[in-house]
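>>> Make a model of this:
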Amino acid sequence: MKKNIAIIMGGYSSEYQISLNSGNVVYQTLDKSKYNAFRIHIFENKWVYVDDENQEFPIDKNDFSVTINGNKTTFACVFNAIHGAPGEDGFLQGYFKLINLPQTSCDMYQAAVTYNKRDCLSILKPYGIKTAESYYLNLGDTINEDAIIEKVGLPCFVKANKAGSSFGVTKAYKKEDLKLSIETAFKEDDEIIIESFLDGVEVSVGVITYQGKTKVLPITEIVSENDFFDYKAKYLGQSQEITPARLTKTQEEQVNTLAKKVYEVLKMKGFSRSEYIFKDGEPHLLEINTVPGMTKESILPQQAAAAGISLADLFDSAIVEALK
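As a prediction, the model looks like this:
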């Protein structure tokens, strides 16, 4: 008997359109002989099932069911394709745990920690994982530009602490740039992180649970046509994404070992994608994504293909793992 799978997409953040694209790829790709797929749009003002005629049916939040033409439908599993809040920050993971509904991403605590760049880096540093120098600001704090520059140097990156897809990220070259960069970051979050510029080869590493085991996917080298790997580079084709990356055997082993260690230290599940820059020959962690993009332009699907894993098999494995 085919299982009903709810593919959640949308969300409350600036990444909602990317999430809709990812969710639709999952919807189109899931094995129709095994699963009945349902597109569930989750926005602040509505949670609805959207059918192929774009009719909307409200979700009952008591048990995450939907009534369609008088018939109540429940789900065996939720496939999480929401980037940003509330699908990547732990809120929906907690909700589904409370109503005992399996879902494909990591657990609530892991989602909350990895979504908070500052907290995640703080947890990983004692394990010897190298990162950029950083300076933290909360909305309302006094901004001491000289202290920032003394700590992280110039140029530096100013980032929203809890945001994805490079929303709220700018590169500040001189002291005069900091004010506008900080204002830009605060539009996305009330906490920001300012990091030193790491000059080196940037790579993205997918680590997933696949057929019951932790698997590191082929590494992708990021060569942005822009100043850094920003939104346009990620989604509008303004970058080269080279899989497998042009690394030495030593570099490849270093970053593979590190990415797997990060995944296991944090007790991750499901899909993840982490970014690293090689500085002085060693990989430095930038951030971790626990609901990576699944659009045609996204990196994880490219890496899966390089590993000989079809999208249908990738998505199927995520559901099988969630149902265990």
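>>> Only C-alpha atoms from now on, for both contacts and neighbour counts.
Fine.
>>> how far does stretch 79-95 stretch from start to finish?
Stretch 79-95 has an end-to-end distance of 14 Å (C-alpha to C-alpha, to the nearest Å).
>>> before we go on, could you also do this sequence so I can check it against the first one:
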Amino acid sequence: MKKNIAVIMGGYSSEAEISLKSGKVVQAYLDSDRYHSYGIQILPDKWVYVDAEGAEHAVDKNRFSISPKGETIVFDCVFNAIHGSPGEDGLMQSYFELLNIPQTSCSAYQSALTFNKRDLLSVLKAYGIKSAASYYLNLGDPIDTGAIVEKVGLPCFVKANKAGSSFGISKVYEKDQLKAAIANAYKEDDEIIIEAFLDGIEVSVGVIRYQGKTKVLPITEIVTENDFFDYEAKYEGKSQEITPARITPLQAERVREVAKNAYELLKMKGYSRSEFIFIDDEPYMLEMNTTPGLTTESILPQQAKIAGIGLTELFGSAIEEALSQK
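Sure thing, here's the model as predicted:
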């Protein structure tokens, strides 16, 4: 019997448009012989099921169900394709855990932890996973540009702590540029992380649960035409994403080990895509994404393809893994 799958997409952040694209790709590639898929848009002003004709039908939030033709449809599993809040910060995970509905991403705690760059890197540091020197600010804190430069040096990166797709990030070369960069980051979040610039090869490593096992996907090297891997580089063709990465066997072995170790230490489920920069042969972690882009051009699907995993198999495995956890 076919399972009813809700593919949730959209969200409350600047990443909503990208998430809608990811969700539609998931729907397009789900095996229609095994699943009935329903595109559910989770937006600040509405939660709606959008049918094949484009008509919107309200979601009953009490039980996460829809009634498009008068007959109530409940879901066997939720495929989470929301980038940013509330799909990547633990809110939707908590909601579905309360309703006892399986969902494809990691659990609420892991989602909240990984979405918070400062907390993630602090936790993993205790296990020997390296990251750049950093300085933290919260909205309302005094801004001591001298102290910032003393801690992280120049150039440095100013980032919104809880944001993705490079929203709210700036590369700063001069001390007098810091306040403008901080103001820009505060547009996305009330917490900021300022990090030392790491000058090395940048790579992205996907780790997933696939057919019941933890699998590290082929490594992608990021080569940007811009000053760093910003929104334009990620989504508007201003970068090369080279899979497999042009790194040494030692570097490849080391970053695979660190990425898998982080995934397992945090007791992750579903997909993750972690970003690293090499200093010599040592990978320094930048962040971990738990609902990465899922369009045909996105990095994790590219990696899966090189590994011989098609999108139908990639998405189906995530659903079956979630169902097996119920």
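>>> Drop the TM-score for these two in here.
Laid over one another, the chains give 0.99 as their TM-score (TM-score structural alignment, normalised by the length of structure 1), with 324 aligned residues with a C-alpha RMSD of 0.5 Å.
>>> Test my guess that residue 155 of structure 1 contacts residue 197.
Yes. If you go by C-alpha atoms under 8 Å, residue 155 of structure 1 and residue 197 touch, sitting 5.9 Å apart.
>>> residues in contact with the longest helix anywhere in structure 1?
The longest helix of structure 1 (DSSP state H) is helix 249-265. Applying C-alpha atoms under 8 Å, 6 or more residues apart in numbering, the contact partners of helix 249-265 of structure 1 are 124, 129, 205, 207, 214-216, 219, 272, 274, 276, 281-283.
>>> nearest to residue 44 of structure 1, of the residues you listed?
Nearest to residue 44 of structure 1 among the contacts of helix 249-265 of structure 1: residue 272, at 25.3 Å, using C-alpha to C-alpha.
>>> In terms of helices and strands, where is the closest one?
strand 271-279 (DSSP states H and E).
>>> What angle do helix 249-265 and that strand make with each other?
Orientation of strand 271-279 of structure 1 against helix 249-265 (axes from the mean of the first three to the mean of the last three C-alpha atoms, to 10 degrees) gives an angle of 140 degrees.
>>> once aligned to structure 2, how far is strand 271-279 of structure 1 on average?
Superposing on structure 2 and averaging over aligned pairs (mean C-alpha distance after the TM-score superposition for structure 1), strand 271-279 of structure 1 comes out at 0.3 Å.
>>> chain center to that strand, what's the gap?
11 Å (C-alpha atoms, centre = their mean, to the nearest Å).
>>> Mind listing what's buried along it?
Across strand 271-279 of structure 1, burial judged by 16 or more other C-alpha atoms under 10 Å covers 271-279.
>>> what's that strand aligned against in structure 2?
Using TM-score structural alignment, strand 271-279 of structure 1 lines up with residues 271-279 of structure 2.
>>> now stretch 188-207 of structure 1
So stretch 188-207 of structure 1 sits over residues 188-207 in structure 2, by TM-score structural alignment.
>>> Mind giving me the packing neighbours of the helix or strand residue 302 of structure 1 falls within?
Here residue 302 of structure 1 sits within helix 299-306, counting by DSSP H and E. With contacts taken as 3 or more C-alpha pairs under 8 Å, 6 or more residues apart in numbering; DSSP states H and E, helix 299-306 of structure 1 sits against strand 202-210, helix 311-323.
>>> Give me the contact list for it.
With C-alpha under 8 Å, 6+ apart, helix 299-306 of structure 1 has contacts from 204, 206, 217-220, 241, 243-244, 273, 292-295, 310-311, 314.
>>> Repeat that for stretch 313-326 of structure 2.
26, 29-31, 76-79, 100-104, 209-212, 270-271, 304.
>>> mind listing which of these are in helices?
26, 29, 304.
>>> Most neighbours among the residues you listed, please name it.
residue 26 (27 neighbours; other C-alpha atoms under 10 Å).
>>> related to what we said a few turns ago, now, the most widely separated pair of the buried residues of strand 271-279 of structure 1?
271 and 279, at 26.1 Å, using C-alpha to C-alpha across those.
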